[in-house]
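**Student:** Provided below for reference: sequence and predicted model.
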Amino acid sequence: MRSFGVEEEMLLVDPGSGAAVALAEAVTGGADDAPVAELQREQVETDTAPCATLDELAGQLRARRRAAANAAGRENCQVVALATSPLAVRPSTTPTERYRWMVEEYALTAHEQLTCGCHVHVGVESEDEGVAVLDRIRVWLPVLLAMTANSPFWQGCDSGYASYRQRVWGRWPSAGPTEPFGTPKVYHETVQAMIDSGVLLDEGMIYFDARLSRHYPTVEIRVADVCTASGDAVLLAALVRALVETAAREWRAGDPPLPVRAELLRMASWRASRSGLEGELVHPVMLRPVPAREAVRALLDHVTPVLTELGDHDAAVDLTGRLLDRGNGATGQRRTYGRTGDLSAVVHAAVEQTLRD
């Protein structure tokens, strides 16, 4: 059973107005279990330890969220798992040398980059296996983006997208899908060439949708928006782990990756960020438009044997059914706004849901 863990980026907001507030240094400077700072002072990040089961992961996610909420509460603010701020905000950069360099080099791209993602780490046995996994899961990642899309609002307006975070994040020069690498040698040569170009500061700025972790024996899947409902984050992690194990088995069996170019994957990701679970997605195998439910079902079918072996199948089916019935985070945010006409109410509802079991 492969270990897995989750990193969640979250916004810091004012309890009254719901506006993002620049209090990350104060919130992250307390207890050992406090969250850590990120690029912008209006956000923090939490992470779980490596877990073996969905129940263990769910418990750790809730505990990390509560710890972050407690740390924020001590500074008279709140944490909320939203991928962008519904209310207008002028982000302020965390004052470190690295982040200052990024702001100087990337200008408005860095200034505006207040987005929150959910990253899933899954253990791999070697870099050979890790690269083989990256090459084989790439076609499925847009479906995960659609399922987790949670950023319809940008600077006080409806963007028209389910995941506008994906559009903003895509401005980084290294972000997005990749071509198959084939071997760790090609992967590392590609990364080094990107750094040697002078466009990137270091390997930490390799923002592929999925990459080899720099610090752990894992692959890191970075395509998802942060999920307001912790159950959606658990579902994401379950599907990612099953995708990784399925891909590793395909590699060991000698099955090649699907020959899909990165240009087509960029279009599939655009479609997922635009439509979310409402409307159509690009089918991961047929590469034709299909109803979103059909694309999600294809993903579930693809990983069902592994989910079943791990004992995660029933939970994944149940969580997927709930997600499809109520909609993703973007649908929920728009539903609250349609009922109230108030973006502050959208934030307040998400704050409550962030800490709900």
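**Tutor:** Arrived safely, thanks for sending.

**Student:** only C-alpha atoms for contact and neighbour calcs from this point on.
**Tutor:** Will do.

**Student:** could you check how many residues crowd around L310?
**Tutor:** 17 (other Cα atoms under 10 Å).

**Student:** can you check the one 4 residues further on too?
**Tutor:** Neighbour count of D314, defined by other Cα under 10 Å: 12.

**Student:** before we move on, what about the one 10 residues further on?
**Tutor:** When neighbours are counted by other Cα under 10 Å, L324 registers 15.

**Student:** surely it touches R293?
**Tutor:** Yes. With contact defined as Cα atoms under 8 Å, L324 and R293 form a contacting pair (7.5 Å).

**Student:** mutual contacts of these two, please.
**Tutor:** L277 (Cα atoms under 8 Å, 6 or more residues apart in numbering).

**Student:** mind listing the helices for the stretch 51-200 of the chain?
**Tutor:** For the stretch 51-200 of the chain, the helices defined by DSSP state H, counting those that start in this stretch cover 54-73, 97-106, 108-111, 127-137, 141-148, 164-169, 184-196.

**Student:** quick one: closest of those to L265.
**Tutor:** The stretch from these with the least distance to L265 (Cα to Cα) is helix 141-148; that distance is 7.7 Å.

**Student:** from the contact counts, what lies against the closest one?
**Tutor:** strand 218-225, helix 230-252, helix 262-275, helix 292-310 (3 or more Cα pairs under 8 Å, 6 or more residues apart in numbering; DSSP states H and E).

**Student:** one more structure, for comparison:
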Amino acid sequence: MLRTVGVEEEFLLVDPVSGLPRAVGQAVLASNGAKEAGEEVTEELHLEQIETGTKPCHGLNELGAQLRSARATAAGAALDVGVALAPLATSPLPVEPTVSPSRRYAEMARRFGLTTYEQLTCGCHVHVAIDSAEEGVAALDRIRPWLAPLQALSTNSPFWAGEDSGYAGYRAQVWQRWPSAGPYAPFGSAAGYQAFVDSLLATDTLLDEGMVYLDARLSRWHPTVEVRVADVCLDADDAVLVAALVRALVQTAVDAWKAGREPDPVRTEVLRLAAWRAGRSGVTGELLHPLSWRPAPAAEVLDALVGHVAQALEEAGDLLTVRGLLKAVLARGTGAQRQRSVLNRTGDLAAVVRDATTHP
């Protein structure tokens, strides 16, 4: 039976002319457009951003339609209060973010200081349905090597505080400041996963289980594996591609688990290097190849990813679509490449932001 897949996307709220982020999240959520959308549009850590979410979907066409609908709804709600919606994973322009007024966020700010205040980043989180926690942990253990290529594919955050960061995906560098973020070691079982979570909470460092910010985790609220490595994508098609690959990775991992195949024992430190390289160059340089852990051209690594999950993609009816979407993004470039292209053409970071607000 085909697993359902859903996507959560975070967006910046920006002035449509200056491109500066605006702290109007609560006003956007109070607008008629957001109220009509219900749970489709929700608040985030900072008032300069909001989040959208799709329902669980079976087909990629359905998912793409829901992603575009959610983006259009959120953009309309933003327009109601005079701002624009920007699918950018970091703000190209300098900003002093405003923590949303809630008891939980206030406590995060107290505990984590500048890390909380500067954490204006926008990600794309993919949820894939699982039958049990045991199955979910088996998937978590086996998808680890392939998460960095997904990160590279989605890179859309080259600028930070008004400067070119030198990275295609700088969001990951900011996100890694959280003490519970990043790659992880295999858990072995659902009990092992829960023991790990309990050990983190026992340190009294994190507020709650929601702050277990691993690259992938079991969702607290849904029977899903949640993969969190991707930047919010400039193009909705790229989010569909990431989601299709995540679903296929989960299915491939579960099939391997049922067949008795053990996960790759690659060390977490190597995965951290792989993630760093993915964020540094995106799809324009070399990534660490999960079959050798040696550098290889990004296109070669991404082709290997599709090969790794080809059977699952074929069974879902997604293989031709994924190959087409991957060919398209490699030809035109990721959001990071588009942002730099606009800056090279205009010399204006505000123009980069304005360009992003036009993407469906």
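**Tutor:** All right, it came through fine. Since the structure is predicted, the reported quantities are computational estimates derived from the model, not experimental observations.

**Student:** after superposing, what score do the chains get?
**Tutor:** TM-score for the superposed pair, counting by TM-score structural alignment, normalised by the length of the first structure: 0.98. Supporting figures: 354 aligned residues with a Cα RMSD of 0.7 Å.

**Student:** now render the helices of the stretch 51-200 of the first structure as CSV, adding distance to R288 of the first structure and mean neighbour count.
**Tutor:** Below are the helices of the stretch 51-200 of the first structure laid out as CSV (distance: least, Cα to Cα, whole Å; neighbours: other Cα atoms under 10 Å):
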stretch, distance to R288 of the first structure, mean neighbour count
helix 54-73, 33, 20
helix 97-106, 35, 14
helix 108-111, 32, 17
helix 127-137, 18, 23
helix 141-148, 13, 28
helix 164-169, 21, 22
helix 184-196, 29, 14
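
**Student:** same list (those) but as CSV, adding distance to D232 of the first structure.
**Tutor:** Shown next, in CSV, are the helices of the stretch 51-200 of the first structure (distance: least, Cα to Cα, whole Å):
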stretch, distance to D232 of the first structure
helix 54-73, 10
helix 97-106, 31
helix 108-111, 28
helix 127-137, 20
helix 141-148, 7
helix 164-169, 17
helix 184-196, 31
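
**Student:** and A83 of the first structure, which of those helices is closest to it?
**Tutor:** Closest among the helices of the stretch 51-200 of the first structure, using Cα to Cα: helix 164-169, at 6.3 Å.

**Student:** what is that closest one packed up against?
**Tutor:** Going by 3+ Cα pairs under 8 Å, 6+ apart, helix 164-169 of the first structure lies up against strand 218-225, helix 262-275.

**Student:** contacting residues for V290 of the first structure?
**Tutor:** Applying Cα under 8 Å, 6+ apart, the residues contacting V290 of the first structure are 280-283.

**Student:** kindly report the same for S157 of the second structure.
**Tutor:** 88-92, 167-171, 231, 335-336.

**Student:** sorry, back to before: could you identify which of the helices and strands packed on helix 141-148 of the first structure is most buried?
**Tutor:** strand 218-225 (a mean of 26; mean count of other Cα atoms under 10 Å).

**Student:** in the first structure, what stretch matches stretch 346-354 of the second structure?
**Tutor:** The aligned range for stretch 346-354 of the second structure in the first structure is 340-348, by TM-score structural alignment.

**Student:** buried residues in the matching stretch?
**Tutor:** 343-348 (16 or more other Cα atoms under 10 Å).

**Student:** quick one: map A229 of the first structure onto the second structure.
**Tutor:** Using TM-score structural alignment, A229 of the first structure pairs with D235 in the second structure.
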